[in-house]
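[1] Give me a 3D structure for the following:
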Amino acid sequence: MKKVIVLTHEYYPYRGGIGMYCYNLFRHLPPERYKVITDQPMLEDTTSQVASLRLLSRLVRPRWRRGVRVLSRFIQEFRGELIFTPHILPLGIVANRLFQTKGIPYVISLHGLDIGLALQSKRALTIDILRSAKHIVVNSDATGRLVHALEIPTPLTTITPSLDAARLSVNGKTRAALDEHYRGNTVLLSVGRLVRRKGFELVIRALPDLLKRSPALRYCIVGSGPEEARLRSIIHELHLEKNVDIRTDVTDSELGAYYDRADLFVLPTFKIGSDVEGFGIVFLEAASFGLPIIAGDSFGEREALGSDENAILLSEVTHDAVRDAIQSLLADPRRAATLGENARRRLQTVPTWEQQAKKIESVCS
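    The predicted model follows:
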């Protein structure tokens, strides 16, 4: 394996999907073979593998030129032989310029939304970056199909996310607090960034009808993001303050307890233009707790969940469809339990992060 520089806007302990994807792939590799450069401020002490540096200029245009200068110096110090970046724009431009000027090869990692937006905003540049890459890594076959449609000859490998079970240990203190808070309740759980395509609003708007049959129902949303204020406004509009919780500050050490206390996991994801669910690690997390799952079926979700035997996958994500799916599982506990157990069993067929790391090691050789 070449000495790799991982060039990313996100990295652990940042909890975004791309940051966790890169972290879990590379942490299983020999530490002397890679370094991480991120412009994300470190939230806590981390290892010497990570350097936090400003990669984009705040004033000078184009902004990526600063990244070329910063990375050039870092390559010399580390003697880097290859760049890996999960951000085709703008960090893919940095990698491409260094390939053109210094001959440093690079690998582009794609996750669904990124390739769609890049093609919309800078199609010719995006295609050039992909054509010049040593390799393209995609997080799902659905993302891979977007690349194949471009008829680009660059080698492509699908490396799907896996489950980090150790991160989901159940914190006893948190679980006890949740037991007290939700005593006597049936709990619906969603976990994810608060953006529209995750479908939180649809679940909230389904609650008035669901509460007529299941008055003890409660909905817990774990996540943060730009939709928070609007979701809270809808909750207030529907007088659901006592029925819906939005928890924006749940830590990794607490998250497992939320899955463990929940009765049903619902995340009715859907496509909005280029904004898609590239895979959905949270579906693997919910499955590891045997939760019955309701999900959208808009892009990469089926690759995370397998088939309709393991979850309710909604081809059309509407208010009525979400409401009816939740009601069907509440009314049929045996079916709900079967779906949850099937999803848990399927995890045995999902490659581990260690296995996926061997793939990235091969790609970077």
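
[2] contacts, neighbours, all on C-alpha from now
    OK.

[3] and stretch 215-228, how far apart are its ends?
    25 Å (CA to CA, to the nearest Å).

[4] residue ranges of the strands in the stretch 151-300 of the chain, please?
    156-158, 186-191, 217-222, 244-247, 264-267, 293-296 (DSSP state E, counting those that start in this stretch).

[5] export these to CSV and tack on distance to residue 302 and mean neighbour count?
    CSV is the format used below for these (distance: least, CA to CA, whole Å; neighbours: other CA atoms under 10 Å):
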stretch, distance to residue 302, mean neighbour count
strand 156-158, 15, 18
strand 186-191, 17, 23
strand 217-222, 22, 20
strand 244-247, 26, 16
strand 264-267, 13, 26
strand 293-296, 9, 26
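
[6] between those, which one is nearest to residue 286?
    strand 264-267 (6.6 Å; CA to CA).

[7] ok so, going back, among the strands of the stretch 151-300 of the chain, which comes closest to residue 91?
    strand 156-158 (19.1 Å).

[8] rewinding a little: as CSV, the strands of the stretch 151-300 of the chain with distance to residue 340 would be great.
    Output for the strands of the stretch 151-300 of the chain, formatted as CSV (distance: least, CA to CA, whole Å):
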stretch, distance to residue 340
strand 156-158, 26
strand 186-191, 14
strand 217-222, 18
strand 244-247, 23
strand 264-267, 9
strand 293-296, 7
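
[9] For residue 130, find the nearest of those.
    Using CA to CA, these put strand 156-158 closest to residue 130, at 10.2 Å.

[10] Might you calculate how far the closest one sits from the centre of the chain?
    18 Å (CA atoms, centre = their mean, to the nearest Å).

[11] right, and the secondary structure at residue 108 would be what?
    strand (DSSP: H, G, I helix; E, B strand; the rest coil).

[12] ok, it touching residue 92?
    Yes: if you go by CA atoms under 8 Å, residue 108 and residue 92 touch, sitting 7.0 Å apart.

[13] Same drill for those two, tell me which one is more crowded.
    The neighbour comparison of residue 108 against residue 92 (other CA atoms under 10 Å) goes to residue 92, with 27 against 24.

[14] let's see this one next to it:
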Amino acid sequence: MRILFISRTYPPIIGGIEKQNYDIAKSLSEIADVRILANTKRGIILPFFAIYALFYALSHLKNFDVILLGDGALSILAYFLKLFTTKPVACIVHGLDITYSNQVYQNLWIRKFIKKQDKLIAVGNETIRQGVSRGIPPEKFVFVPNGVFVKENLPHYTKEDLQKTLGIKIEGPLLLSLGRMVRRKGVAWFIENVMRNLADNVFYIIAGDGPEKQNIIDKINKLNLNGRVFCLGNVDDQIKEMLFCTADLFIQSNIKVAGDMEGFGLVVLEAASYGLPVIASNIEGLPDAIVDGKNGILVDEKNADAYKEKIQHLLQDKCMAKEFGRIAREFVSNNFSWEIIARKYYALLQELIKKKT
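    The predicted structure follows:
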């Protein structure tokens, strides 16, 4: 199978879509002939990239069996490609690809461009529900979850290693949240409603950057939690891995925010793949990534008492927490490895090609 994969935002740009696009392109390349056409720079270059990608696809159609688009913003390409070819076009859709509240986007992309895809590969079932509620035919969608690369052997890091690397003191159990700092992640809510009510020997590290970062820092200062809660900003892959290996629990305390949503929750799979117990909010795309009791624990959104109870229970019984982490890692490996997910993509794209021939 010859696939043209087009991504408008790709590493070294940092973000969830960027990582997902890179990972699926890499995984598909191991089982198919994949040509990756990717934009690796932010900013004004994006419109120019879209025009370039369109002309490249049109002029090289004979070299490919199927075109795969990295996110819904690129669905405009399919709209124009369909004027010249019957070759199948599939598009990966994430939560914001559907819920982005800009009126121009809703009128053109949702009502016109996205519907032109032969298949919409949704990373979460909530994405499908949101799309159907906006008039996209349900038969256009198929759910294929994101995946993770599960290491056969995990590196050995200690809290002492982490303290030396970061230059901070951690003298007790460590909670971790990692990802783009936006309001829907619920980090500020968690600090105010849960973290402040945990024992004084519990520490919390937040890694990532974004528009919510300053609000999180202000919340830490206001509650005098500077010695227990640390907002690191973006971290490199080595420190990220060190955090996964040394934290005791991973927290994904998402809250509902109008016009925004968690399409899947890739980072919770990453955490579980390191044997790190995950506690997450039972909303939007997170239940597609976390199977309650298998690779994490789901609690009701904004239920501070439930978060506190689950955290305390796992921190008090370290043997149970370790065993839960082992089971979660095994579950992720058996159900969410990129090798498995890439084969689902392959089968889906193969079926689209057959329908067109």
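
[15] Any idea what the TM-score comes out to?
    The TM-score (TM-score structural alignment, normalised by the length of the second structure) is 0.82; 342 aligned residues with a CA RMSD of 3.2 Å.

[16] related to what we said a few turns ago, right, and the strands of the stretch 151-300 of the first structure - which one's nearest residue 50 of the first structure?
    strand 156-158 (25.4 Å).

[17] mean shift of that closest one relative to the second structure?
    Averaged over the aligned pairs, strand 156-158 of the first structure sits 2.7 Å from the second structure after superposition, using mean CA distance after the TM-score superposition for the first structure.

[18] Which residue in the first structure aligns with residue 299 of the second structure?
    Aligning on TM-score structural alignment places residue 299 of the second structure opposite residue 314 in the first structure.

[19] Now do the shared contacts for residue 108 and residue 92 of the first structure.
    Common contact partners of residue 108 of the first structure and residue 92 (CA atoms under 8 Å, 6 or more residues apart in numbering): residue 85.

[20] picking up where we left off before, please name the nearest non-neighbouring residue to the match of residue 299 of the second structure.
    Leaving aside its sequence neighbours, residue 314 of the first structure sits nearest to residue 296 (CA to CA, 6 or more residues apart in numbering; 4.7 Å).

[21] And for residue 178 of the first structure?
    Nearest to residue 178 of the first structure is residue 261, by CA to CA, 6+ apart, at 7.0 Å.

[22] Return the residue of the second structure aligned against that neighbour.
    Counting by TM-score structural alignment, the partner of residue 261 of the first structure is residue 246.

[23] now residue 298 of the first structure
    In the second structure, residue 298 of the first structure lands on residue 283 (TM-score structural alignment).

[24] In this structure that match contacts residue 301, no?
    Yes: between residue 283 of the second structure and residue 301 a contact is recorded at 6.8 Å, counting by CA under 8 Å.

[25] What's residue 355 of the first structure aligned with over in the second structure?
    Match for residue 355 of the first structure (TM-score structural alignment): residue 340.

[26] any idea how far residue 122 of the first structure is from residue 69 of the first structure?
    For residue 122 of the first structure relative to residue 69 of the first structure (CA to CA), the value is 23 Å.

[27] ah, wrong one, I meant residue 56 of the first structure
    To residue 69 of the first structure, residue 56 of the first structure is 10 Å away according to CA to CA.

[28] So for those two, which residue has more residues nearby?
    Taking neighbours as other CA under 10 Å, residue 56 of the first structure and residue 69 compare with residue 56 leading, 20 against 13.

[29] Wait, that one touches residue 65, no?
    Yes: look at residue 56 of the first structure against residue 65 with CA under 8 Å: they come within range, at 7.3 Å.

[30] what residues do these two have in common as contacts?
    What both residue 56 of the first structure and residue 65 touch, as defined by CA under 8 Å, 6+ apart, is an empty set.

[31] quick one on the thing from earlier: settle this for me: the residue nearest to residue 314 of the first structure is touching residue 266, isn't it.
    No: counting by CA under 8 Å, residue 266 is not a contact partner of residue 296 of the first structure; they are 9.2 Å apart.

[32] Can you mark which positions in stretch 251-270 of the second structure are buried?
    Neighbour-count burial for stretch 251-270 of the second structure flags 251-256, 260-270 (criterion: 16 or more other CA atoms under 10 Å).

[33] one step back: give me the number of residues near the match of residue 298 of the first structure?
    Neighbours of residue 283 of the second structure (other CA under 10 Å): 21.

[34] again with residue 161 of the second structure
    By other CA under 10 Å, the residues close to residue 161 of the second structure number 13.

[35] and what of the one 4 residues further on?
    Counted with other CA under 10 Å, the neighbours of residue 165 of the second structure add up to 11.

[36] quick one: what helix or strand has it in it?
    Per DSSP states H and E: residue 165 of the second structure is located in helix 159-166.

[37] List the contacts of the alignment partner in the first structure of residue 204 of the second structure.
    Using TM-score structural alignment, the equivalent of residue 204 of the second structure in the first structure is residue 219. Contacts here follow CA under 8 Å, 6+ apart; on that basis residue 219 of the first structure touches 187-189, 204, 243-245.

[38] Need the nearest residue in space to the residue nearest the centre of the second structure, chain neighbours excluded.
    Most central in the second structure under CA atoms, centre = their mean is residue 266, positioned 3.4 Å from the mean C-alpha point. Distance criterion CA to CA, 6+ apart; nearest residue to residue 266 of the second structure, sequence neighbours excluded, is residue 146 at 6.6 Å.
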